[in-house]
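Colleague: heads up, no residue letters with this:
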């Protein structure tokens, strides 16, 4: 599930949203009220249940071969997502939806590379929510490794010290560090 040209996506477990109002999320690191969305490159970051902690890594132009081989594995593709075993059933059963939103209403946010798109105005979806479908199959079809681990922290700690691109979402919901 990716946006078409001129669109960004918002993923939600709520299939009945008719208008997105800017707000400050309780866990936001920013105080400005926004409507949040993602582009095609960052859509896979949200192919998860909302509260599922996940650690992700991907190859970039500056990633070294040793880092790629160590984290992604030889011949392992260009991207890996990791979750904990306790979230596997939710990955299998969650009903996740995508809302297509007009990209023109948004601006990129994040440095040094944008990681999302935001709007300071209310945004009406371009149509009804679309079911995302089987999240495991979606990962497979897109060639994204999905690793299921006992604990995310060793993977995360290893990834952040590499030349790979990485992102961690909802890590506060992960098991405690050992």
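Modeller: Arrived safely, thanks for sending. Note that the structure is a prediction, hence the values are computed from the model and not measured. Numbers count the residues shown, from 1 in each chain.

Colleague: CA only for contacts and neighbour counts going forward, please
Modeller: Noted.

Colleague: burial check on the residue lying closest to residue 122 once chain neighbours are set aside, number of neighbours?
Modeller: Spatial nearest neighbour of residue 122, chain neighbours left out: residue 21 (4.5 Å); criterion: Cα to Cα, 6 or more residues apart in numbering. Neighbours of residue 21 under the rule other Cα atoms under 10 Å: 15.

Colleague: one more to weigh against that first structure:
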């Protein structure tokens, strides 16, 4: 699920959103209110349940996304929806834009589209989906190798979809 030319996407587990109003996200590092969207390069980083921790990397090597084993069943079971937006309503965010933001309310171009099988979507787009016992060691390797990357919801790493898991010995 990638945006068409001139479009940006927002992914959600909620198919009932009619209008997107700027807000300050709970994980925000800035005080401004935004509506967030992503472009074609970054859309695959959001082919996951919202709270799922993941490491996405690309660059000189084929694109790789990694999740923890404890999240795989949730990835498989989640229904994700893609909302399409006119890119002209958004501006790139930051120096190396990983996202695009709007500061006024925006409406999607149409109803949301079900993304479908999230694991299969990775495969169809040639993205390796690694399933690991823990993400932190892999995240360290990606940063040390100097690849382009995104670590999303890493605060949830080591915590499963229904609560903390016991530490392995």
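Modeller: Perfect, thanks for sending it. As the structure is a computational prediction, the values presented were derived from the model and not from experiment.

Colleague: mind telling me the TM-score for this superposition?
Modeller: Overlay of the two chains. TM-score (TM-score structural alignment, normalised by the length of structure 2): 0.92; 161 aligned residues with a Cα RMSD of 1.4 Å.

Colleague: what does the residue nearest to residue 122 of structure 1 align to in structure 2?
Modeller: Alignment note (TM-score structural alignment): residue 21 of structure 1 maps to residue 21 of structure 2.

Colleague: so which residue is smack in the middle of structure 2?
Modeller: The structure's structure 2 has its C-alpha centroid closest to residue 46; by Cα atoms, centre = their mean the separation is 2.1 Å.

Colleague: and the gap between it and residue 168 of structure 2?
Modeller: 29 Å (Cα to Cα, to the nearest Å).

Colleague: list the contacts for residue 111 of structure 2?
Modeller: residue 83 (Cα atoms under 8 Å, 6 or more residues apart in numbering).

Colleague: quick one on the thing from earlier: which residue is the nearest non-sequential neighbour of the residue nearest to the centre of structure 2?
Modeller: residue 11 (6.6 Å).

Colleague: over to residue 32 of structure 1?
Modeller: Distances taken as Cα to Cα, 6+ apart place residue 24 nearest to residue 32 of structure 1, at 6.3 Å, with adjacent residues excluded.

Colleague: which part of structure 1 matches the lengthiest helix in structure 2?
Modeller: The helix that spans the most residues within structure 2, counting by DSSP state H, is helix 136-144. Under TM-score structural alignment, the match for helix 136-144 of structure 2 in structure 1 covers residues 153-161.

Colleague: look up which helix or strand residue 57 of structure 2 falls in, please.
Modeller: Per DSSP states H and E: residue 57 of structure 2 is located in strand 54-58.

Colleague: output the contacting helices and strands for that strand.
Modeller: strand 64-68, strand 148-152 (3 or more Cα pairs under 8 Å, 6 or more residues apart in numbering; DSSP states H and E).

Colleague: quick one, that strand and strand 148-152 angle?
Modeller: Counting by axes from the mean of the first three to the mean of the last three Cα atoms, to 10 degrees, strand 54-58 of structure 2 points 170 degrees away from the direction of strand 148-152.

Colleague: mean shift of strand 54-58 of structure 2 relative to structure 1?
Modeller: Overlaying structure 1 shows strand 54-58 of structure 2 at a mean distance of 0.7 Å from the equivalent residues (mean Cα distance after the TM-score superposition for structure 1).

Colleague: which outside residues touch that strand?
Modeller: So strand 54-58 of structure 2 is contacted by 45, 63-68, 135, 139, 142, 147-154 (Cα under 8 Å, 6+ apart).

Colleague: all helices for structure 2, in order.
Modeller: Assigned by DSSP H, the helices in structure 2 fall at 72-77, 118-124, 136-144.

Colleague: between the ones you listed, which gets nearest to residue 37 of structure 2?
Modeller: helix 118-124 (18.6 Å; Cα to Cα).

Colleague: go through stretch 77-86 of structure 2 and flag the buried ones.
Modeller: 78, 79, 80, 81, 82, 83, 84, 85, 86 (16 or more other Cα atoms under 10 Å).

Colleague: nice, that's everything, thank you.
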